[in-house]
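Visitor: Just to be clear, the model below is a prediction. Sequence and coordinates:
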Amino acid sequence: MRLAAKVEKIDTSPTLAITARANALKAEGEDIISLGAGEPDFSTPTHVKEAAIKAIEEGFTNYTATVGIKDLREAICDSIKEDRGVEYSSDQVIVSSGAKNSLFNAILALVEEGDEVILPAPYWVSYTEQIKFAGGRPVVVDTLEENGFKLTVEELKQAITPKTKVLILNSPNNPTGSVYTKGELEKIAQVIIEEDLFVISDEIYRKISYEAKATSIVSLGEEIKKRTVIIDGVSKAYAMTGWRIGYGVGPTKVIEAMARLQSHSTSNANSVAQKASLAAIAGTQKPTEEMLKAFDKRRDIITDVINDIEGMKANKPKGAFYLFVNIKDLLGMTVKGRKVEDDLTLAELILEEVGVAVVPGTAFGKEGYIRLSYATSEEDIKEAISRIKGFVELYS
């Protein structure tokens, strides 16, 4: 049997593969600490769970409109107005089965065969595969560590060709934790407007920003707003990864196209989860604020201990809950007769030898790095880094 070529060229998600491998080892009785998953270790807030229970008890278990219930879409608009200072109407919002689903819909709605999509590296693993599925070509721009792994306006201009259609921007960023400043975004927005391009702004980590509220590119004026689709959701900010609710917000024409796609694929997102998400977005934000405080404390801990390991160094993240660690000085060392030639090998050995799951930077388009998630307990973070330190000191 021959599968469709568009599916054959898509790679499996490396982050999910690492998590699956770690879980398999745990099931075999191995003592594994995972710093791989991008999933808060907190429980979904009580008032959100209660809203879901109420929805079930009241029989809210049928199909909804493809784009989502109006109350939720209006709450999303209210949240964006309050948080970003930008107004949208409910018909400019589509609720999907997770932010990944929203992103996929947006890419399929905007990207045609042969279109180029500019993608700053390091990047989230699914961007490239979704672009390829749509028939587009990812144009990867290798950003610099000394620039905080952020796309500069000069790099953007150099990457633009007559085939360029879209820029994907992710701030706060996965895997680096970098956050674009207002000034940096203003320069990027000006180029986008001048070149008549489109931006997909992945803001799923927006509420997990430590030193200042992250600026959204749509807040910089009507012209850039007309060229931008925001991707967001409840997974990260409200510890609701398994509820699978994300959303896209943007120009009516694009949202209508995304809705047509969704009507023939997933249809509406889970009805009960929509009611829970309404409670999350429109209700108290205190649980999110408490979660942010915990992440901030963990951020300090993991950054300090990693930078204390010879051969490892990392910038302190300003958002999200990841540390992107430079391990280039460890390449070439030998572990039990096996030479560490790249970050893939190092990640495998760290898991096999000391039972800590990390994600190689190659998965994010950046060789010579590993990503550590600190969306886990302080105890696990300290134990995991202690194991990694012992591993490095033994073999380097």
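Guide: Cool, the structure landed.

Visitor: C-alpha from now on. contacts and neighbour counts both.
Guide: Will do.

Visitor: and residue 117, helix, strand or coil?
Guide: strand (DSSP: H, G, I helix; E, B strand; the rest coil).

Visitor: So it sits against residue 162, correct?
Guide: No. Using CA atoms under 8 Å, residue 117 is not in contact with residue 162, being 11.5 Å away.

Visitor: Mind checking which of the two has more residues around it?
Guide: residue 117 (28 against 8; other CA atoms under 10 Å).

Visitor: need the contact list for the more buried one.
Guide: Shown in contact with residue 117 (CA atoms under 8 Å, 6 or more residues apart in numbering): 111, 131, 136, 137, 138, 139, 164, 165, 166, 167, 168.

Visitor: residues near the fourth one, how many?
Guide: So the one you mean is residue 137. There are 22 residues near residue 137, going by other CA under 10 Å.

Visitor: same deal with the third one?
Guide: The burial metric for residue 136, expressed as a neighbour count using other CA under 10 Å, is 25.

Visitor: same thing with the second one?
Guide: For residue 131, the tally of surrounding residues (other CA under 10 Å) stands at 23.

Visitor: looking at it, it is touching residue 137, isn't it?
Guide: Yes. Judged on CA under 8 Å, residue 131 makes contact with residue 137 at a distance of 6.5 Å.

Visitor: what's near enough to touch residue 376?
Guide: By CA under 8 Å, 6+ apart, the neighbours of residue 376 are 35, 40, 41.

Visitor: Likewise for residue 94?
Guide: Neighbours of residue 94 in contact, by CA under 8 Å, 6+ apart: 67, 68, 73, 102, 247, 248, 249, 255, 258, 259.

Visitor: ok, and here's another one to check against it:
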Amino acid sequence: MSASATLAATFLSDRISALQESQTIAMAKKSRELAAQGHNVINLSFGEPDFQTPQYIKDAAKRALDEGYTKYTPVPGYVELRQAIADKLRRENRLEYQCENIVVSTGAKQALANAVMSMVNPGEEVIVLAPYWVSYEEMVRLAEGVSVRVMGSLENDYKATAAQIEEAITPRTKLIMYSSPCNPTGAVFSREELADIAAVLARHPQVFAIADEIYEYINFEGEHVSLAEFDEIKDQVITVNGFSKGYAMTGWRVGYLAARKEIAGACEKMQSQITSGTCSIAQRAALAALEGGRSSADEMVTAYHRRRDLVLKLVKEIPGFKTPTPAGAFYVFPDVSAYFGKKAPQGETIENATDLAMFLLNDAHVAAVTGEAFGAPNCMRFSTAAADEKLREAFIRIKDSLEKLV
């Protein structure tokens, strides 16, 4: 360790030293570095729509500037936006909430962090349904909680069952965290599956659930079901959503949560000491997004569906990849363990998915994310949020590179 690194280890907090960098952001950084060297890198590591924000939303942001929306905003968000969110939840999700139940945050990631930090005491357990989004366990770590992974099987599209969840509950369990549609697998919990999970929660009223629904609109197979729809456990559920995926508003950073009044108030208190209210212009744009309906989102979903089918066809041509069919989101998440133990042309051995991801980045110039980041070390995540021609080229390169392994 260098002298500067040794010094840093003495003045940085244990909290930050224990925190892992987001693997999706780390791989995107590496791919940018390779591209800066002149290589044609196809980046399938980032979960970001390749579409532009719809024009009517951008126009609303411009109007907001002209209308003087340049001041601090209320910590939980403009009341008009919170009312529009409440109306959306009632109309589309059959959920009855008032403005006081809703907190608008700087992205769904902040809404998730607010909820975890507001709910979890040191040593309390959080059941994380795996494979999971990369930041869940790190948020629990920041709260000094203990993550308990419950892994879904490949045969069940990586969806954990209610029986698995109930078996993992202990007297120290505080929360369950999951996403549906799921990042990274694209799995979608059915109404029957969520009803079974709701029945478990009803038997354990001291346990709460964070339902991450950020990919709600990107659903290829059927209805989206919110866990909070089940009345007997509604007060045990914190529903998180936002505008980044469905409306291609990643850079605007607007998310929200809906929960019982006490939890929403706690999240508002937490946010008041960290960021205060979300950007005024972004909130006005988000309001316009909701008022404009779902037609632009549905057009993007049509493209995502086509790309999913394209990528599944391409992946099936790669020997050794075992890939469930994603029902939503914009990822494929194959089991790639058939390549572990093989040697690359330079002589190095592919020990795990992280090694394979680095090999593909350096040899195929395709960036993906190791499944270790999602709690599934046999897998890799490839984003399908890219143009069709880029996806074709990427998987041709991947297949060619994998054929070099012996």
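Guide: Thanks, I have the structure now. As the structure is a prediction and not an experimental result, all values here were calculated from the model.

Visitor: Overlay them and tell me the TM-score.
Guide: Put the two chains on top of each other and the TM-score (TM-score structural alignment, normalised by the length of structure 1) is 0.98; 395 aligned residues with a CA RMSD of 0.9 Å.

Visitor: preserved in structure 2, out of the contacts of residue 376 of structure 1?
Guide: Of these, the ones still in contact in structure 2 (both residues aligned by TM-score structural alignment, their matches' CA atoms under 8 Å) are 35, 40, 41.

Visitor: Weed out the non-buried ones from those.
Guide: Buried members of these, scored by 16 or more other CA atoms under 10 Å, are 35, 40.

Visitor: Export the kept ones among the contacts of residue 376 of structure 1 as a markdown table, with columns for secondary structure.
Guide: Compiled in a markdown table, these are given as follows (three-state DSSP):
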| residue | secondary structure |
| --- | --- |
| 35 | coil |
| 40 | coil |
| 41 | coil |
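
Visitor: Which of the kept ones among the contacts of residue 376 of structure 1 sits closest to residue 204 of structure 1?
Guide: Among these, residue 40 lies closest to residue 204 of structure 1 (CA to CA), at 12.9 Å.

Visitor: if I read this right, residue 45 of structure 1 contacts residue 238, doesn't it?
Guide: Yes. Taking contacts as CA under 8 Å, residue 45 of structure 1 lies within contact range of residue 238: 7.1 Å.

Visitor: These two: which is more packed in?
Guide: residue 238 (23 against 19).

Visitor: ok, that one to residue 128 of structure 1 distance?
Guide: 27 Å (CA to CA, to the nearest Å).

Visitor: How about residue 262 of structure 1?
Guide: 20 Å.

Visitor: got it, and residue 325 of structure 1?
Guide: On the measure of CA to CA, residue 325 of structure 1 and residue 128 of structure 1 end up 22 Å apart.

Visitor: And for residue 255 of structure 1?
Guide: Residue 255 of structure 1 is 22 Å from residue 128 of structure 1, by CA to CA.

Visitor: on that earlier part again, between residue 325 and residue 128 of structure 1, point out the one with more neighbours.
Guide: Just comparing residue 325 of structure 1 and residue 128: by other CA under 10 Å the higher neighbour count belongs to residue 325, 24 against 21.

Visitor: Just confirm that one is within a strand.
Guide: Yes. Counting by three-state DSSP, residue 325 of structure 1 falls inside a strand.

Visitor: who's in contact with the alignment partner in structure 1 of residue 350 of structure 2?
Guide: Aligned counterpart of residue 350 of structure 2 in structure 1: residue 340 (TM-score structural alignment). By CA under 8 Å, 6+ apart, residue 340 of structure 1 lies in contact with 330, 331, 332, 333, 334, 346.

Visitor: next one: residue 256 of structure 1
Guide: Here residue 256 of structure 1 is in contact with no residue (CA under 8 Å, 6+ apart).

Visitor: Alignment lookup: it to structure 2.
Guide: Using TM-score structural alignment, residue 256 of structure 1 pairs with residue 265 in structure 2.

Visitor: do the same with residue 293 of structure 1
Guide: By TM-score structural alignment, residue 293 of structure 1 lines up with residue 302.

Visitor: Give me the mean deviation of the helix or strand hosting its match from structure 1.
Guide: In this structure, residue 302 of structure 2 sits in helix 295-315 according to DSSP states H and E. Its aligned residues in structure 1 lie a mean 0.4 Å from helix 295-315 of structure 2 after superposition (mean CA distance after the TM-score superposition for structure 1).
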